[in-house]
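Undergrad: Give me a model of this one.
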Amino acid sequence: MPRALRGATVALGNFDGVHVGHRAVLRAAHAARPDLPLAALTFEPHPREHFRPEDPPFRLTLLPAKAEALAGAGAGIVYALPFDDDLAALSAETFVEEVLHRGLGVRHLACGADFAFGHRRGGDADFLAAAAEARGIGLTVVPPVVDAAGPISSTRIRRLLQDGYPERAAAELGRPWEVRGHVAHGDKRGRLLGFPTANLPLGRHLEPARGVYAVSAVLPGGGMALGVANIGRRPTVDGTESRVEAHLFDFAGDLYGREIAVRLHRFLRPERKFPGLEALRAQIALDAAAARAALA
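TA: Purely as a prediction, here's the structure:
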């Protein structure tokens, strides 16, 4: 590693979503050694994607969005370790020695109380404390951030999104949840209906509750637009692939092939099939009005 990227105080974790609990780990790492650069160490792909590739997509944040959120939370350095068979086979002791101590030269570590690492998750916070102390590395173990419903976790946030509560997920993330991707060509039905849409494949993102949402979008160059979006398979037109179809209010630019982020604010109604395109057109107009009211 370049010298400038060594010797940091490092927060450890998968950091999917970079929620308020993850930010507490970053704050603890910085508070323990404010004289050192603050770094976050994460894994890509998520270990669950490596070990269970047949699982449905579940990610809250893909690597570019995760790195941006970590930087926004104060991390000046993000280490994204490629999680492959070789890394998965490292013992906890070897991971501490070869990656943290020799590879990165860490000076202080912070992790959640449930952090586990190494082959077959053979290392936990207690193991890390002993291994770090033996090498002159400090460690801060951060208790879970809790609210009235219990500990905040990526798993809990996924469940809130799948149940149709994006505003509650946003409270635990510290920001609205978003799907980020490049706008793809669709079947142009939205344009024919009078409601042109920007279409994003969900890809490796979690699929939230299927239905219609009040949304905002971050446009190329950083501009913002409000809108209404359907997430699902479009049963009225026999769609088969889940995707985001966002109609942006008062926007007429060309977004094809460009990256945008669609942020979910309010779930308006479940996805359903309509008897024809005219009925669908009428419902979209109602949905747009409901979204404008929700976002006002």
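Undergrad: Could you use CA atoms for every contact and neighbour count after this?
TA: Fine.
Undergrad: ok, longest strand in this protein?
TA: strand 259-270 (DSSP state E).
Undergrad: So which elements touch that strand?
TA: helix 166-173, strand 178-182, strand 211-218, helix 277-295 (3 or more Cα pairs under 8 Å, 6 or more residues apart in numbering; DSSP states H and E).
Undergrad: Go again with 10 Å.
TA: Here strand 259-270 touches helix 166-173, strand 178-182, strand 198-201, strand 211-218, strand 224-232, strand 243-248, helix 277-295, going by 3 or more Cα pairs under 10 Å, 6 or more residues apart in numbering; DSSP states H and E.
Undergrad: What residues sit buried inside the first one?
TA: Under the neighbour-count criterion of 16 or more other Cα atoms under 10 Å, helix 166-173 has 166-170, 172-173 buried.
Undergrad: what's the offset of it from the middle of its chain?
TA: Distance, stretch centre to chain centre, for helix 166-173: 12 Å (Cα atoms, centre = their mean, to the nearest Å).
Undergrad: Next, the structure of the following sequence, for comparison with the previous one:
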Amino acid sequence: MTTARVLRISGSESLPAGLRGGVVAIGNFDGVHRGHQAVLARALDEAKRLGVPALVLTFEPHPRTFFRPDHPLFVVTPAPMRARLLAQLGFDAVVEQPFTGEFAQHSADRFVEETLVAHLGISHAVTGFDFHFGKGRQGGPAFLMAAGKEKRFGVTLVDAFRDEGSEVVSSSRIRELLGEGNVAEAAGLLGYRYTVEAEVIRGRQLGRTLGFPTANMALPEPNGLKHGVYAVRLRRADGSLHDGVASFGRRPTVDADGVPLLETYVFDFADDLYGEICAVSFFGYLRGEEKFDGLEAMVAQIHRDEAEARALLSGVRPLSELDLAIAF
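TA: Got it, this is the predicted structure:
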């Protein structure tokens, strides 16, 4: 991923004075998928037209996680990754509004008057056509339009974005595809390759003894990606990009009771990655997890996985400018 950065602000009340008066895209934006990008592009265009900052207002944690703590949500783009994607798109800042019990009790009027007007001083709001806000979801598109007219800020509502099959692009569809291991179709909806980011940690170092050293990463939980083996690219903190093959799962041959880990074997690479924050982009699903009869059979399969991944990655092309910035 390139070095673009966006200012991350915790809470609307913390917005620097120099960013007040901007155009604000409002939503959860989990996935920053093609549907979200339609909303975000309108906000960027409006900010350019008005000559004001382009901001994103989102909520952390995701409101579904707050309201249903017993049903943890697989977040496609955790806050740090979402911020990196928004930076690549060209936003100046993302306001990550803490979604607390107290905030959940705010009325729709209070959200407009306090968050949008008093704290952010917005000149224009851009959101999806079905955005609802305030206690009990009492605020909707008509409410926001009326509030904008009263408080003197513009409002743009963006219709649902549909893919080439005329289906609405949604985060739930993407979660389902990732749960099936279908990272290729998920990339078509995202507009870029599904990417995770985490610190490289020490494992049992078994791969090193077998000739396949791996960069091990514990992904934020819950992660609903199907356990299996994938063709991937790993980007180091210095920006360098490396092809590889990765296994995500519990390692049934050597450690069946372990916690899920992403283990990436980076091709033609010998440096130490421990402690680095690296990003891994998924290009193709190769196979499911297997329990082998022994290490010899496992090593033979890893050789086959490597050959298949190299072949797959040799022919890939970027899906978009965003994909180009992330995975190429």
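Undergrad: quick one: which of the helices and strands packed on strand 259-270 of structure 1 is nearest L128 of structure 1?
TA: Across these, L128 of structure 1 has its closest neighbour in helix 166-173 (27.0 Å, Cα to Cα).
Undergrad: Next, the angle from the closest one to strand 211-218.
TA: 50 degrees (axes from the mean of the first three to the mean of the last three Cα atoms, to 10 degrees).
Undergrad: what does helix 166-173 of structure 1 rub up against?
TA: Residues outside helix 166-173 of structure 1 that contact it (Cα atoms under 10 Å, 6 or more residues apart in numbering): 17-23, 60, 145-147, 152-154, 156-161, 174-178, 208-209, 213, 263-267.
Undergrad: Now the buried members of the residues you listed.
TA: With burial judged by 16+ other Cα under 10 Å, the buried subset of the contacts of helix 166-173 of structure 1 is 17-23, 60, 145, 152-154, 157-158, 160-161, 175-178, 208-209, 213, 263-267.
Undergrad: returning to what we had before: tell me which of the helices and strands packed on strand 259-270 of structure 1 lies nearest to L12 of structure 1.
TA: Across these (criterion: Cα to Cα), the nearest stretch is helix 166-173, sitting at 17.7 Å.
Undergrad: With adjacent residues omitted, what lies nearest to F267 of structure 1?
TA: Once flanking residues are discounted, F267 of structure 1 sits nearest to Y213: 4.5 Å by Cα to Cα, 6 or more residues apart in numbering.
Undergrad: Same question for L273 of structure 2.
TA: Using Cα to Cα, 6+ apart and skipping the chain neighbours, the partner closest in space to L273 of structure 2 is V200 (6.3 Å).
Undergrad: mind checking how far the counterpart of G223 of structure 1 in structure 2 is from S281 of structure 2?
TA: Using TM-score structural alignment, the equivalent of G223 of structure 1 in structure 2 is S240. Separation of S240 of structure 2 from S281 of structure 2 (Cα to Cα, to the nearest Å) stands at 13 Å.
Undergrad: Please name whichever of the helices and strands packed on strand 259-270 of structure 1 is nearest to A32 of structure 1.
TA: Nearest of these to A32 of structure 1, taken as Cα to Cα: helix 166-173 at 23.6 Å.
Undergrad: against structure 2, where does that closest one fall?
TA: So helix 166-173 of structure 1 sits over residues 183-190 in structure 2, by TM-score structural alignment.
Undergrad: separation between whatever residue of structure 1 lines up with V200 of structure 2 and V10 of structure 1?
TA: Per TM-score structural alignment, the equivalent position to V200 of structure 2 in structure 1 is V183. As judged by Cα to Cα, V183 of structure 1 and V10 of structure 1 stand 35 Å apart.
Undergrad: which of those two has more neighbours?
TA: Using other Cα atoms under 10 Å, the more surrounded residue of V183 of structure 1 and V10 is V10, with 31 against 21.
Undergrad: That one: which element?
TA: strand 9-12 (DSSP states H and E).
Undergrad: State the distance from L57 of structure 2 to F267 of structure 2.
TA: According to Cα to Cα, L57 of structure 2 and F267 of structure 2 sit 40 Å apart.
Undergrad: With neighbour numbers in mind, choose between these two.
TA: A direct count of neighbours by other Cα under 10 Å for L57 of structure 2 and F267 places L57 higher, at 22 against 16.
Undergrad: aligned partner of that one in structure 1?
TA: So, by TM-score structural alignment, L57 of structure 2 is matched to L41.
Undergrad: I figured that match was touching G13, is that so?
TA: Yes. Using Cα atoms under 10 Å, L41 of structure 1 is in contact with G13, at 6.5 Å.
Undergrad: Contact partners for the residue nearest to L273 of structure 2?
TA: Counting by Cα under 10 Å, 6+ apart, V200 of structure 2 has contacts 214-218, 262-264, 272-279.
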